[in-house]
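1. heads up, no residue letters with this:
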């Protein structure tokens, strides 16, 4: 594959995780800094086992404050219906004008299984097989 934009196959990214930030402002600032620095995309982790804002919602806010940088939230397939995953990612892609990505993850611990109504976590291999089907 021949590079068409002079950058080659290397892509630069930064995580904009801020565990104590609940207003989104720090995420916006970090994404803007990454965009000014020429990075290609930012990621934002998420887990059903920890408190905090939803990565998709936060990056939807970041989308309106940035113009070029890609936005890649972690979305677990363990507790979310495939249709809802698709709809949420399509919405992020729409509000960002085509800059959405998806960091696929599963929730393999007991603490992460409880919010979805499961008493025990299925084996990791089963969770990842399901994640592959969703993708």
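-> The structure has been received and is ready for your questions. Given the structure is predicted, the values throughout are model-derived calculations rather than measurements.
2. make it CA atoms for all contacts and neighbour counts henceforth
-> OK.
3. what number of residues lie near the residue nearest to residue 69 when sequence neighbours are not counted?
-> Spatial nearest neighbour of residue 69, chain neighbours left out: residue 41 (5.1 Å); criterion: Cα to Cα, 6 or more residues apart in numbering. Neighbour count of residue 41, defined by other Cα atoms under 10 Å: 21.
4. over to residue 69?
-> Residues near residue 69, counting by other Cα under 10 Å: 22.
5. tell me the SS of the spatially most central residue of the chain?
-> Nearest residue to the geometric centre of the chain (Cα atoms, centre = their mean): residue 73, 0.9 Å. The assignment at residue 73 comes out as strand when based on DSSP: H, G, I helix; E, B strand; the rest coil.
6. in this structure it contacts residue 60, no?
-> No. Assessed by Cα atoms under 8 Å, residue 73 is found out of contact with residue 60, at 9.7 Å.
7. take the one below as the second:
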């Protein structure tokens, strides 16, 4: 049996919590959950989003959370299929600015006809084609 190689670098487990509360429209609930995650030494929180689902906008929620937290990373889901790239860039960059460099971005695509109809510019496409795009 070969011995394990010596530990040569620092390995770190990153812990996160999802702030997904689809039926909650009070910013205080999201803020309390993010502060709890920060006190619990988690590395970041995520907020799910989707064009056809109910609930507040993930970027907007985390933009509200940003000035009230100090250390925790903020990672919203942002759908890119029907959104112009410069809008996504500006929104995520704004979150990064108001959080003092703590923003991330979880990419999602919109593959349903219902989501495509919200924009009316192009029909829905298969998810694998959208990810390649």
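-> Now that the structure is in, tell me what you want to look at. Since the structure is predicted, the reported quantities are computational estimates derived from the model, not experimental observations.
8. care to give me the TM-score?
-> The TM-score (TM-score structural alignment, normalised by the length of structure 2) is 0.89; 126 aligned residues with a Cα RMSD of 1.3 Å.
9. measure the residue nearest to residue 69 of structure 1 to residue 62 of structure 1 for me?
-> Per Cα to Cα, to the nearest Å, residue 41 of structure 1 is found 12 Å from residue 62 of structure 1.
10. with structure 2 superposed, average distance for the lengthiest helix in structure 1?
-> Criterion DSSP state H: the longest helix present in structure 1 is helix 82-95. In the superposition against structure 2, helix 82-95 of structure 1 averages 0.4 Å from its aligned positions (mean Cα distance after the TM-score superposition for structure 1).
11. can you tell me what sits against that helix?
-> Helix 82-95 of structure 1 is contacted from outside by 56, 59-60, 63-64, 75, 77, 99-102, 134, using Cα atoms under 8 Å, 6 or more residues apart in numbering.
12. can I get those in CSV with distance to residue 12 of structure 1 and secondary structure?
-> Output for the contacts of helix 82-95 of structure 1, formatted as CSV (distance: Cα to Cα, whole Å; DSSP: H, G, I helix; E, B strand; the rest coil):
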residue, distance to residue 12 of structure 1, secondary structure
56, 20, helix
59, 18, helix
60, 21, helix
63, 18, helix
64, 21, helix
75, 21, strand
77, 26, coil
99, 15, coil
100, 15, strand
101, 14, coil
102, 16, coil
134, 27, helix
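13. who wins for most neighbours among these?
-> residue 59 (27 neighbours).
14. show me where structure 2 has strands.
-> 16-18, 44-47, 73-79, 106-108 (DSSP state E).
15. now the ones you listed in a markdown table, with distance to residue 32 of structure 2?
-> A markdown table is the format used below for the strands of structure 2 (distance: least, Cα to Cα, whole Å):
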| stretch | distance to residue 32 of structure 2 |
| --- | --- |
| strand 16-18 | 13 |
| strand 44-47 | 12 |
| strand 73-79 | 14 |
| strand 106-108 | 22 |
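16. structure 2: which residue goes with the residue nearest to the centre of structure 1?
-> Here residue 73 of structure 1 is matched to residue 76 in structure 2, going by TM-score structural alignment.
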